[in-house]
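Novice: For reference, the sequence and a predicted model appear below.
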Amino acid sequence: MYSLNYHRASSVADAVKQQKKGEDAKYVSGGMTLIPAMKSRLAAPSDLVDLAHITEMKGIKVSGKTVTIGGATTHAEVATDAKLKAVCPALSYLASHIGDPHVRHKGTIGGSIANNDPAADYPAAMLALGATIITNKREVPADKFFTGLFETALKDGEIVTGVSFTAPAKAGYEKFRNPASRYAIVGVFVAKGKDGVRVAVTGAGDDGVFRAKGMEAALAKSFDPAALDGLAIPASSLMSDMHASAEYRSSLVTVMAKRAVAKANG
C-alpha cells in the first residue's frame, strides 16, 4: 500500500472541508469497493475522508410507509431493523444476503449506491422502489442517479447522505450469487406500489443496473410469475464474463424475476 492521508470526519460539513483540501481525496465508508480498488492500483487517492462515524448519516426512520435510511447505515443494520422489516421485508432480505458477516457489518448503503458496482444489490432496490437519493447538496430520483458502470450523477465532493422511499404494497428480491464473492451474477428486485410495478435488474446489464420495462408491463396486468412466461431480456444488452454468458444471464433474469414475484406474493 502506498502512503496517503487519513481524515476521520466528524460531520458532513467537516467531510466536505477535508475532501476539498486533498489533491485527489476520496470519501470512504465501509471501503468494500474502494479499498480493493486501491490494493489493485485501480485507485490511488491522496487522501481518504472517513464517513463511517458521522452520526447524522446513520439510522433508519420509518413513518407510516415513508422510509429514510442514512447513508452510513450498515447492511447488517438494514437487515435486522424491525421497523423496516415490517414495511419492506424485501430490502431487509436483500441486505442480509450481501457478502459475508464482515462485509455486512462494515459496508454501508450509501457507499454501495455511490460506487454503483454493476453487481451490487442496492442499486436494483433503489430503482425498483422509485427511491430518492439524498446528498449533501440535493435530492436525485433513482431513475436519474445511476448513469452507467460505476457511474452516477454525483458531482465532485458530493456525498450520499441517505435514501428515502415509500414502502410498496409488495416487493421481492432474488439473485443468483457468485459462490465466492456472493455478488449478484443476476439479481432482480420487483416492487408493486400505488404507481404500478417496477422491476430492476443488477449484475447483468452491459451498462449497469436497469429497469425491465417489458416485465413491468406484463406484471402490471397480472402480478404473477406466470405473467413472465416467454419473456426475456435480449442477450445483446447483457454482459458476458468468466462467470456467465449474456445468453445465460438472459435466462437467469427471467428465472430470478419469477422467484422475486413469488416471494413478493408470499
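Specialist: In hand now; what should we look at?

Novice: hey, let's count contacts and neighbours off CA atoms from now on
Specialist: Fine.

Novice: Do a quick rundown of the helices in the stretch 51-200 of the chain.
Specialist: Using DSSP state H, counting those that start in this stretch, the helices of the stretch 51-200 of the chain run over 75-80, 82-87, 89-96, 101-106, 109-115, 122-128, 142-145.

Novice: what about versus this one:
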Amino acid sequence: MYEFELVKPATVAEAVAALDSEDAQPLAGGQTLLPTMKQRLAMPEKLVSLTGIAEMKGVRREGDMLVIGAGTTHAAVAREAADDFPALAALAARIGDPAVRNRGTIGGSLANNDPSACYPAAVLGTGATIVTNTREIAADDYFQGMFTTALEEHEIITAVKFPIAQAARYEKFIQPASRFPLVAVFVARFADRVRVAVTGASNDGVFRWTEAEEALSANFSAEAVSNLSASAEGMIADLHGTAAYRAHLIGVMTGRAVKSAA
C-alpha cells in the first residue's frame, strides 16, 4: 500500500466538502476499492470514509417503500429487511462470505456497479430509486453499463428506496471461487406490473428481460417463461461459461425465481 490521506466525516455535508478536492475518492465498505489500490489500479491521494455517517445507515419502512441507508452493510440488510422484504434480505444474506457481508455496503456495491453484483438486480428488478446528496435517480436511468452509472463526480449515494413487491424472489447460480453469480435473476410482482432483472450474464451489466416481463404479466407462472430463450448476443463468455450457456441459465433461473415467488 502507498501513503494517502484518510478523512472520516460525521455527516453527508462534511463528506461532500471533503470530496471537493482533487483526487479524493469516497470509501464505503472498501471490498472493491482497497484491493484495487493494493494492485495500484487506483491511487487516490485522499479517501473519504463514509462508515461513520449515522444518517446513511439503517433500514426503515415508509408506507409501501423500504428505505435502506447507503452505508448499511449486507449483513444488516439481511437481518433488518427480513420481515418487510424477505427476497431482498435473502439476496443480502448470500453475498460473498461473512467477512464481505459485515463490511460491504449496499451503497458501495451500487456505486461500483460490478456486472456480476447482486444488488443491481434487486434495484432494477423492483424499479427502486437511488437517493444521492443532490437528487433521486430512477433505477432505469441509473445503470449505464459495466462499472458505469449516472452518478456525477463526487456525488454520494445516501439511500435506496425499494417498492415492496407482492411477491419476489432472487435466484443465483453461484460461481464458487468468487461467490459472485455466474447468472442471477430478480423477479418482482406488483399489482400492475412484473419486473425481471438479470445480473452476471451481460457484458453491459444488469439488464431487464422485457420478454419475460410481458409473459409473466399475463400469467405469473414458471410455465409462462418455460419456452422463452434469452439471446446470447452480448453475453459474457469466459472460462466459467460460454455466452450461450449464460443465456440458457437466464431462462432456468427466471423459472426457478417465479416458481418460488408464486
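Specialist: On my side now, so go ahead. On a predicted model such as this, the values are computed, not experimentally measured, just so you know.

Novice: Deepest-packed of the helices of the stretch 51-200 of the first structure, please.
Specialist: Ranked by mean neighbour count, the helices of the stretch 51-200 of the first structure are led by helix 122-128 with a mean of 27 (mean count of other Cα atoms under 10 Å).

Novice: about what we covered before: is it possible to get JSON lines of the helices of the stretch 51-200 of the first structure that adds distance to Met256 of the first structure?
Specialist: As requested, those are exported to JSON lines (distance: least, Cα to Cα, whole Å):
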{"stretch": "helix 75-80", "distance to Met256 of the first structure": "20"}
{"stretch": "helix 82-87", "distance to Met256 of the first structure": "21"}
{"stretch": "helix 89-96", "distance to Met256 of the first structure": "13"}
{"stretch": "helix 101-106", "distance to Met256 of the first structure": "23"}
{"stretch": "helix 109-115", "distance to Met256 of the first structure": "21"}
{"stretch": "helix 122-128", "distance to Met256 of the first structure": "13"}
{"stretch": "helix 142-145", "distance to Met256 of the first structure": "21"}
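
Novice: Quick check: which of these is nearest to Leu34 of the first structure?
Specialist: helix 109-115 (8.3 Å; Cα to Cα).

Novice: residues in the second structure aligned with the closest one?
Specialist: Against the second structure, the aligned range for helix 109-115 of the first structure is residues 106-112 (TM-score structural alignment).

Novice: Show me the contact partners of the matching stretch.
Specialist: Contact with stretch 106-112 of the second structure is made by 27-30, 69-74, 117, 119-120, 147-149, 151, 157-160, as judged by Cα atoms under 8 Å, 6 or more residues apart in numbering.

Novice: got the contact list for Ala224 of the second structure?
Specialist: Ala215, Leu216.

Novice: Identify the residue of the first structure aligned to it.
Specialist: So, by TM-score structural alignment, Ala224 of the second structure is matched to Ala227.

Novice: if I look at the residue most central in space within the second structure, how far off is Ala222 of the second structure?
Specialist: Centroid-nearest residue in the second structure, with Cα atoms, centre = their mean: Tyr119, separated by 2.0 Å. Distance of Tyr119 of the second structure to Ala222 of the second structure, computed by Cα to Cα, to the nearest Å: 23 Å.

Novice: What of Glu153 of the second structure?
Specialist: Separation of Glu153 of the second structure from Ala222 of the second structure (Cα to Cα) stands at 42 Å.

Novice: more crowded one of the two?
Specialist: In terms of neighbours (other Cα atoms under 10 Å), Ala222 is the more surrounded of Glu153 of the second structure and Ala222; the figures are 21 against 9.

Novice: and the nearest residue to that one once chain neighbours are set aside, how many neighbours does it have?
Specialist: In this structure, Ala222 of the second structure finds its nearest non-sequential neighbour in Gly255, 4.8 Å apart by Cα to Cα, 6 or more residues apart in numbering. Number of residues near Gly255 of the second structure (other Cα under 10 Å) recorded here: 23.

Novice: To which residue of the first structure is Gly255 of the second structure aligned?
Specialist: Under the alignment (TM-score structural alignment), Gly255 of the second structure maps onto Lys258 of the first structure.

Novice: in what helix or strand does its match lie?
Specialist: Using DSSP states H and E, Lys258 of the first structure falls within helix 246-264.

Novice: What angle do helix 89-96 and that helix make with each other?
Specialist: Orientation note: helix 246-264 of the first structure sits at an angle of 130 degrees relative to helix 89-96 (axes from the mean of the first three to the mean of the last three Cα atoms, to 10 degrees).

Novice: Show me what helix 246-264 of the first structure packs onto, helices and strands only.
Specialist: Judged by 3 or more Cα pairs under 8 Å, 6 or more residues apart in numbering; DSSP states H and E, helix 246-264 of the first structure is in contact with strand 170-177, strand 184-193.

Novice: related to what we said a few turns ago, was I right about the match of Gly255 of the second structure contacting Gly230?
Specialist: No - between Lys258 of the first structure and Gly230 there is no contact under Cα atoms under 8 Å: 11.5 Å.

Novice: right, and the helices of the stretch 51-200 of the first structure - which one's nearest Arg41 of the first structure?
Specialist: Using Cα to Cα, the nearest of the helices of the stretch 51-200 of the first structure to Arg41 of the first structure is helix 109-115, at 16.6 Å.

Novice: The closest one against the second structure, how far on average?
Specialist: By mean Cα distance after the TM-score superposition for the first structure, the fitted helix 109-115 of the first structure averages 0.5 Å away from its aligned residues in the second structure.

Novice: next one: that helix to chain centre, how far?
Specialist: Averaging C-alpha positions (Cα atoms, centre = their mean, to the nearest Å) puts helix 109-115 of the first structure 7 Å from its chain's average.

Novice: Stretch 24-42 of the second structure now?
Specialist: With Cα atoms, centre = their mean as the basis, stretch 24-42 of the second structure stands 18 Å off its chain's centre.

Novice: Find me the equivalent region of it in the first structure.
Specialist: Stretch 24-42 of the second structure covers residues 25-43 of the first structure once aligned (TM-score structural alignment).

Novice: try stretch 199-211 of the second structure
Specialist: Going by TM-score structural alignment, stretch 199-211 of the second structure sits over residues 202-214 in the first structure.
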